[in-house]
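Undergrad: Predicted structure and sequence below. I'll ask about it afterward.
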Amino acid sequence: MPTTNIPRGLSLGRYVAEAGSRQYAADVIHEARRSLVDYLGVTIVAAFDETVEPVRRAAAKWNASGKSRIVLGGTTTPALAALINATATHAMDYDDVHYLGAGHPGGPCWSTALAVAQHIDAPDQAALGAFITGFEIMAKLGGGGVPGVGRRLQRKGFHPTSVVGRMGAAAVTAALYGLDASQSLHALANTATTAGGLVGSFGTHGKPFHAGKAAMDGILAADLASEGHVAAIHLFELEHGWLDAFIQDRQVEVPPLDFDTGSELLRNGYKLFASCRATHASSQAAMELAEKISHSSVQSVHVKVHAGALVTAGNPDPKTPLEAKFSVAFCVAMALSGYRLAWSDFSESVFADERVTSLCKKVVVEAVEGQSPASAYVDVILDTNDVLHAKTAIILGHPDNPVSDQGLEEKFNSLVRPVLGEANAKTIIGAAWQFGEPGSLRDISQLLAGK
């Protein structure tokens, strides 16, 4: 791990404190709105998912009052609304992904921005700027690509969304509260000492809860800082800080905290499959072969993926739809069987499909060091020993192979129209595309009541 004399904490605090006066480029604002469209779609459809219901019920017991909207529900305090909503965002593993390693920023950052802004009646433009600020903080702290922070956290067993998501949410809240640089740094430092979230919980209710708890803890951290709570502000330095604790062998390349050159938001990605990102490249390749095979003639399937794919999606024999989302082998078998890996495909019925279950047993997944995380190779070996080959050079949805605005709208409509109806879906997506303009936050908040 490199060392530096530059006070990283000071840089972080100042960046958050300047959120209210910062001017954002048009392409950054547009990308924030794209992220909001995606966030709203995946959150609305999952509002009552099996992973979210226990969180809703537990939060209801607190009987907390506030003006923050629970998606398709009532209002409560910002921390609880963000807890529930961000859990829903991540429930189907269908939410956005930062391809340089910071995890899934939309859930913690948008849930926090909306909940806090609703509660304090913040201007729409302030909510937009706070989201962008939180996203940049989360992405800078968790970025760096394969040798960087987020990917190394995963190798060590920690979920980046949970770890740096808290920091993103704290930055969003501090920006909306108008905290100064010192207070903002204390808010971030509070999240550093409470960060956690284990990869071992993937395939259970614990993974989406990571996003919800990150949002909740970020708000709490900023609330404490606003009241004068003093935290260990040295935790963001590269000696004896949070990274030393999480990555104790120091085998990590920490990217600089350079907020002046380029926006991390422009490197955001969007999912077209409702499963762990690590399954996407191989599933996309397998879909090319679905119509070319007869399942009875398949001898074996050989898949080559980036080594990190088996850290998060290496389950060879999932037993539940949620576990299936974290299995390269099962997702490839689904894709070869004609499934599009939509959210509705991950149900108990897929386990009754013998095409999928029999193929899954024939899939061998090889992790290849140095292979791009956005790529995959799939070979289907037939009984005749003929080989059908397909590859994904760059996953669709990656910033280097982006989903169009129209593609995001199609995803949104497929998720929201069945829940809210065509007219309401049209209104809410229209407000999302104009978010930051006066009245957009109000329109979204009203429709999220689901009444």
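TA: Structure's in. What do you need?
Undergrad: When you work out contacts or count neighbours from here on, use the C-alpha atoms and nothing else.
TA: Will do.
Undergrad: for this protein, which strand is longest?
TA: Assignment by DSSP state E gives strand 298-306 as the longest strand of the chain.
Undergrad: helices or strands next to the helix or strand just after that one in the packing?
TA: Counting by DSSP states H and E, the next helix or strand C-terminal to strand 298-306 is helix 309-313. Helix 309-313 sits against helix 149-155, helix 328-336, with contacts defined as 3 or more Cα pairs under 8 Å, 6 or more residues apart in numbering; DSSP states H and E.
Undergrad: Pull the residues that contact the first one.
TA: For helix 149-155, the surrounding residues in contact (Cα atoms under 8 Å, 6 or more residues apart in numbering) are 100-103, 141-146, 159-160, 199, 246-247, 251-254, 308, 311-312.
Undergrad: ok, and what's touching the helix or strand hosting residue 415?
TA: For residue 415, the enclosing helix or strand under DSSP H and E is helix 405-420. With contact meaning Cα under 8 Å, 6+ apart, helix 405-420 is reached by 34, 37-38, 40-42, 44-45, 272, 424-425, 429, 450.
Undergrad: How far off centre is it?
TA: Helix 405-420 has its C-alpha centroid displaced from the chain centroid by 18 Å (Cα atoms, centre = their mean, to the nearest Å).
Undergrad: from the contacts of helix 405-420, which would you call buried?
TA: Buried subset of the contacts of helix 405-420 (neighbour count, 16 or more other Cα atoms under 10 Å): 34, 37, 38, 40, 41, 42, 44, 45, 272, 424, 425, 429.
Undergrad: what about versus this one:
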Amino acid sequence: MSNTGFTARLAQWIAQAPRNWQADAMDQAQRAIADTIGCIIAGVDDEAVRRVRAGLGRWGGGGEASQAGTAGGVDAPWAALLNGTSAHALDFDDVLDPAASHVSAVMVPALLALGEQMDASGADLVDAYIVGVEVQECLAEAVNMTHYSRGWHTTLTLGAPSAAAACARLLRLDAQQSCHAMSIATSMAAGFKRQFGTNTKPLHAGLGAKNGILAAQMAAAGVTADPAIFEGERGFLDLMAGDGAAGFGSVLQRLDGPPAIVSPGVWLKRYPCCASTHRVVDAVIGMMQANGLAVADIVGIDTQVSEPAVRNLMYVQPRDEMQARFSMAYCVAAAALDKDLRLATFRRTAMDRSDIADFIPRVAMSPDPAQPGDMPSTTRSWATTTLHMGDGRSFTRKVVDPKGYPGNPLSEQELEAKFRDCASAQAADVAASYADWRGIASTAKIRPLCAGLRTLAKEV
């Protein structure tokens, strides 16, 4: 690579990387895209999505992109905004762990909307998705976990510029335009983790998707931006991460290795709640099943998780469904009682259960001093959970790779079952579309497939 700065060198790769990805990269990308479509379907009538749809009102009508649950076409940025919000509404969407972000809830809606507008092929969409994930991984390795621990919601702060990179790739912009696209997107990248548990948290994914499209289209139209926005003085690293971050010195070496969609890979979630709970939930269910433990005999559950996880899980006694997804106590209580967490777990009827309310005080969470907030993004987190029994026994389990994590992936059968569960309240043909989304790279034109999102029932 040339001796130009990080932003320019990354843009050069975006424009020039070969499009002949290895088979496992194509497969993993298609798994993630199908999983995200399931999450869009499941979230179509969530409260946050209904409110965003109402807020958009009549803006953008008559376009060529499909907005979930909207009969007619809309302009691409508005389709991406709503579909991104829907993808992230139930917190069932995937995670790029080094970024601590919901990468596909931003990337897939952006590319679907822009790709439908362009009448792109499935193969071009998958190619752009792989590029976008790679860009986000490069940014994450440079700024995390310092950036994330400062309170930035990386789904938007890293999501917008990486979606812009993916859209630039889909538009086949040159290196200079791709550089401008990412740089423009940084001026639309914010998002505070204080929004967790509110409607604005899933809206962050929609904003990232919309902003990625806008930034790439502006760059295509000739709008210019600073060419060293990530590494320069008063740039992204300087303002939003600071001296504790690794920086960009050696990050681009990863471009010579396996693509990020393969290594480290994305985490396709098993449970529809904050990823910070999943290791503990797996531990509780696993120990109860392995030892034949009855929930009535558990007098306490102690868990140690990373410092960022403690900060993410800010609700002990959740007041609504969104807060429940960010409550370790609620998720663990429901998991202990039901041996699973389902979409139904985070509906009002479940939250009103007296047995869950009675169990919540038995759950304690504390930060693990071995996992500070400024750990390098490439260091994997873990959770250590102990069950205390009424007869004096205790059981402890440490979980590093929860179910769905790249090291412990969902099987093909589990992935399809998740999609069908997400589509269970829709017409039969929606669930049947799984095979088409799973093999989207072989689709000559994505418009007919995307149009299926318009038929989703909004009152489910």
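TA: Yes, it's here. A quick note: this is a predicted structure, and the numbers were derived from the prediction, not measured.
Undergrad: Drop the TM-score for these two in here.
TA: Superposed pair, TM-score by TM-score structural alignment, normalised by the length of structure 1: 0.92. Supporting alignment: 440 aligned residues with a Cα RMSD of 2.1 Å.
Undergrad: hmm, back to that, residue 23 of structure 1 is nearest to which of the helices and strands packed on helix 309-313 of structure 1?
TA: Set against residue 23 of structure 1 and scored by Cα to Cα, those come closest in helix 149-155, at 28.1 Å.
Undergrad: Quick check: that closest one compared with structure 2, mean distance?
TA: Helix 149-155 of structure 1, aligned to structure 2 and superposed, deviates on average by 2.2 Å (mean Cα distance after the TM-score superposition for structure 1).
Undergrad: Off-centre distance for that helix?
TA: 15 Å.
Undergrad: now stretch 119-135 of structure 2
TA: Mean-position distance between stretch 119-135 of structure 2 and its chain equals 17 Å (Cα atoms, centre = their mean).
Undergrad: so where is that stretch in structure 1?
TA: Per TM-score structural alignment, the counterpart of stretch 119-135 of structure 2 in structure 1 is residues 121-137.
Undergrad: What does residue 429 of structure 1 correspond to in structure 2?
TA: Using TM-score structural alignment, residue 429 of structure 1 lines up with residue 434 in structure 2.
Undergrad: now for the longest strand of structure 1, which elements pack on it?
TA: By 3+ Cα pairs under 8 Å, 6+ apart, strand 298-306 of structure 1 packs against helix 280-287, strand 363-368, strand 376-382.
Undergrad: repeat that for 10 Å
TA: Here strand 298-306 of structure 1 touches helix 280-287, helix 328-336, helix 354-360, strand 363-368, strand 376-382, strand 387-392, going by 3 or more Cα pairs under 10 Å, 6 or more residues apart in numbering; DSSP states H and E.
Undergrad: Quick one: the residues in structure 2 that the second one pairs up with.
TA: Correspondence between helix 328-336 of structure 1 and structure 2 is established over residues 328-336, with TM-score structural alignment as the criterion.
Undergrad: Average separation of the matching stretch from the aligned part of structure 1, please.
TA: When structure 1 is overlaid, stretch 328-336 of structure 2 sits 1.4 Å from its aligned residues on average, using mean Cα distance after the TM-score superposition for structure 1.
Undergrad: from the chain's centre, how far out does that stretch sit?
TA: 22 Å.
Undergrad: next one: stretch 444-451 of structure 2
TA: 23 Å.
Undergrad: now what about it, what contacts it?
TA: By Cα atoms under 10 Å, 6 or more residues apart in numbering, the residues outside stretch 444-451 of structure 2 that reach it are 37, 64-68, 70-73, 112-113, 115-125, 433, 436-437, 440, 443.
Undergrad: How many residues are close by whichever residue in structure 2 pairs up with residue 83 of structure 1?
TA: With TM-score structural alignment as the matching criterion, the partner of residue 83 of structure 1 in structure 2 is residue 81. Residue 81 of structure 2: 29 surrounding residues under other Cα atoms under 10 Å.
Undergrad: Not including adjacent chain positions, what is the nearest residue to residue 81 of structure 2?
TA: The shortest distance from residue 81 of structure 2 to any non-neighbouring residue, by Cα to Cα, 6 or more residues apart in numbering, is to residue 206 (3.9 Å).
Undergrad: Tell me who's in contact with the residue mapped onto the one you found from structure 1.
TA: Under the alignment by TM-score structural alignment, residue 206 of structure 2 pairs with residue 212 in structure 1. Contact analysis of residue 212 of structure 1 by Cα under 10 Å, 6+ apart lists 52, 55, 79-91, 107-108, 111-112, 161-162, 165-166, 206, 218.
Undergrad: returning to what we had before: which secondary structure element contains the match of residue 83 of structure 1?
TA: Element membership for residue 81 of structure 2 (DSSP H and E) is helix 76-88.
Undergrad: so what does that helix touch, helix or strand wise?
TA: Secondary elements touching helix 76-88 of structure 2 (3+ Cα pairs under 10 Å, 6+ apart): helix 23-42, helix 47-56, strand 61-66, helix 103-118, helix 200-220.
Undergrad: Next, the mean deviation of the shortest one compared to structure 1.
TA: In other words, strand 61-66 of structure 2. So strand 61-66 of structure 2 averages 1.4 Å relative to structure 1 (mean Cα distance after the TM-score superposition for structure 1).
Undergrad: Burial check on the residue lying closest to residue 293 of structure 2 once chain neighbours are set aside, number of neighbours?
TA: What sits nearest to residue 293 of structure 2 in space, not counting adjacent residues and going by Cα to Cα, 6+ apart, is residue 287, at 7.7 Å. Residue 287 of structure 2: 17 surrounding residues under other Cα under 10 Å.
Undergrad: gap between residue 287 of structure 2 and residue 277 of structure 2?
TA: From residue 287 of structure 2 over to residue 277 of structure 2 the distance is 16 Å, taken as Cα to Cα, to the nearest Å.
Undergrad: ditto for residue 167 of structure 2
TA: Going from residue 167 of structure 2 to residue 277 of structure 2 by Cα to Cα gives 32 Å.
Undergrad: Residue 416 of structure 2 now?
TA: Residue 416 of structure 2 is 23 Å from residue 277 of structure 2, by Cα to Cα.
Undergrad: neighbour-wise, which of the two wins?
TA: residue 277 (25 against 21).
Undergrad: so what corresponds to the more buried one in structure 1?
TA: Under the alignment (TM-score structural alignment), residue 277 of structure 2 maps onto residue 279 of structure 1.
Undergrad: Not counting its neighbours along the chain, what's nearest that match?
TA: Spatial nearest neighbour of residue 279 of structure 1, chain neighbours left out: residue 328 (4.9 Å); criterion: Cα to Cα, 6+ apart.
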